[in-house]
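1. no sequence for this one, just the structure:
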């Protein structure tokens, strides 16, 4: 599921960053998380700060911030990276052959966010994309984050049928194995249809957008044992999600552009 609004925080992120085949067709199993991996506290107070860092409000235990930012002191910190699409205007940061192109040689671009999709169709291409993303994972680890949030897992749904769910999963397994080798947990971002494969894909918890609004929270809560960190962007989403999920998963409402506290348009509400 992708919202038909500009991705919150995309314009601020300073780093760039599948379905014809059956989603259950997996060739390899991702490396399991080690004992050194720390999961986010279940139903812990959450703040989504990928649009700009600020002092977490009272009661917040979990914070997600862009890889360019420092983690919040004393909190469980999730490091946001755009792992499946190139940031708008930053195609030049990628090898040309790693940008997804159609049969006419034209780039395949996410129409809502104007981001070129990354090409995950072959093992060589997946390894090429992962090599760059791994440097960002290194940065997350060096800064002291506990987990990573690789965005746009569902890019295959916007790929003009060039990418499949299997491509996405084979690629995410490269990232999960590497994150675990750095003692980082790794989140599944959205994509409820793949939540049931989370163990094979090496994914530890879920970061979701609007699971209340779209009545999808249960799709994640079961497979991830309620280790779900959710952000809503509307009062409607909170009114749908809070009655059933408050105290079971983490849930917060933020403004669409997740601007820092004190900036115009800032919104933060809890159940």
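-> Structure received. Here the structure is a predicted model, which means the values were calculated and not measured.
2. can we go C-alpha only for contacts and neighbour counts from here?
-> Will do.
3. buried residues in the longest strand belonging to the chain?
-> Ordering each strand of the chain by length in residues (DSSP state E) puts strand 76-82 first. Within strand 76-82, the residues that count as buried by 16 or more other C-alpha atoms under 10 Å are 76, 77, 78, 79, 80, 81, 82.
4. Verify the contact between residue 48 and residue 257 for me.
-> No - Residue 48 is beyond contact range of residue 257, at 10.3 Å (criterion: C-alpha atoms under 8 Å).
5. give me the number of residues near the nearest residue in space to residue 94 that is not next to it in sequence?
-> Distance criterion C-alpha to C-alpha, 6 or more residues apart in numbering; nearest residue to residue 94, sequence neighbours excluded, is residue 86 at 7.8 Å. Residue 86 is flanked by 24 other residues according to other C-alpha atoms under 10 Å.
6. here's the one I want to compare it with:
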């Protein structure tokens, strides 16, 4: 490698470190009646434009040279997170908060009364998110796991059950209440938290969440709805599965999204804008 290449690589590494350090914000939200809130670290605030890797299929491989990784919280260990941290990465913990999964080690913690209809994924059933007192301690333990493994943030999945056939009469108000509870649980633990999809409720929730994660907004001509996060200085981590990069990358760059093409299995392969 030439001396110029080494110098440029060192400069890029330094700039990435500065950008990530500058994304740290203040402490978590005030106590909401569920106990004293005293997060031991500042909540990370990812800014628009950060490149990312999203790998939920198996243990992370760490090969992508990007500053942000989003990986499965159960399938990856504290050592995996530490390995990514040593490489200068921030790490997001994927956790399903909207559906029961029969393959998770805590599957027995969910009472039968909160389990609804299958959601289309093998072994998963929608949760009755109205039952906050039942679900809150379960989600608190899951987020404790993310914190204790050293993750910087949480990606809570399936936070838009009110728009699906769950088997329960969920309303938009039920979803707002649940999603805000999820954000509070994360912030109480010093974790930042992303709003996954749920585009119709972005105006009400953009202040509660620190970034957004979106699937296929380009395919459905919805990416403009994520502009509220960008305007607030918050990253939007976005993927497309079917659209070619030529169909969405130019618009993604214009909007300030962190976009890439992935295969639906969410393995290590990625094709960024």
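-> Nice, I can see it. Only a predicted model underlies this, so the values are computations on that prediction, with no experimental measurement involved.
7. Overlay them and tell me the TM-score.
-> Scored by TM-score structural alignment, normalised by the length of the first structure, the superposition of the two chains gives a TM-score of 0.74; 223 aligned residues with a C-alpha RMSD of 2.4 Å.
8. Can you show me the helices along the stretch 51-200 of the first structure?
-> Along the stretch 51-200 of the first structure, counting by DSSP state H, counting those that start in this stretch, helices occupy 123-143, 165-181.
9. helices or strands up against the first one?
-> Secondary structure elements in contact with helix 123-143 of the first structure, counted by 3 or more C-alpha pairs under 8 Å, 6 or more residues apart in numbering; DSSP states H and E, are strand 147-151, helix 165-181.
10. okay, those, which one's buried deepest?
-> Most buried of those by mean neighbour count (mean count of other C-alpha atoms under 10 Å) is strand 147-151; its value is a mean of 25.
11. Check what contacts that strand and list those residues.
-> Residues from elsewhere that reach strand 147-151 of the first structure (C-alpha atoms under 8 Å, 6 or more residues apart in numbering): 38-39, 77-84, 137, 140, 179, 184-189, 207.
12. What span of the second structure is it aligned with?
-> Mapping strand 147-151 of the first structure onto the second structure (TM-score structural alignment) gives residues 153-157.
13. Pull the distance from the matching stretch to the chain's centre.
-> From the chain centre to the centre of stretch 153-157 of the second structure is a distance of 4 Å (C-alpha atoms, centre = their mean, to the nearest Å).
14. Let me have the helices of the stretch 51-200 of the first structure in CSV, extended by distance to residue 214 of the first structure.
-> Compiled in CSV, the helices of the stretch 51-200 of the first structure are given as follows (distance: least, C-alpha to C-alpha, whole Å):
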stretch, distance to residue 214 of the first structure
helix 123-143, 30
helix 165-181, 21
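15. Quick one: closest of the ones you listed to residue 68 of the first structure.
-> Of all the helices of the stretch 51-200 of the first structure, helix 123-143 sits nearest to residue 68 of the first structure, with 8.6 Å by C-alpha to C-alpha.
16. Now which residue in the second structure aligns to residue 179 of the first structure?
-> With TM-score structural alignment as the criterion, residue 179 of the first structure matches residue 186.
17. From residue 211 of the second structure, how far out is its match?
-> Counting by C-alpha to C-alpha, to the nearest Å, the gap from residue 186 of the second structure to residue 211 of the second structure is 13 Å.
18. Look up the residues that both of these two are in contact with.
-> Counting by C-alpha under 8 Å, 6+ apart, the residues touching both residue 186 of the second structure and residue 211 are residue 193.
19. For residue 32 of the first structure, find the nearest of the helices of the stretch 51-200 of the first structure.
-> helix 165-181 (7.4 Å).
20. how big is the offset of the match of strand 147-151 of the first structure relative to the first structure?
-> Compared with the first structure after fitting, stretch 153-157 of the second structure has a mean deviation of 0.5 Å; criterion: mean C-alpha distance after the TM-score superposition for the first structure.
21. returning to what we had before: closest to residue 120 of the first structure out of the helices and strands packed on helix 123-143 of the first structure?
-> In terms of C-alpha to C-alpha, the element of those nearest to residue 120 of the first structure is helix 165-181, at 5.9 Å.
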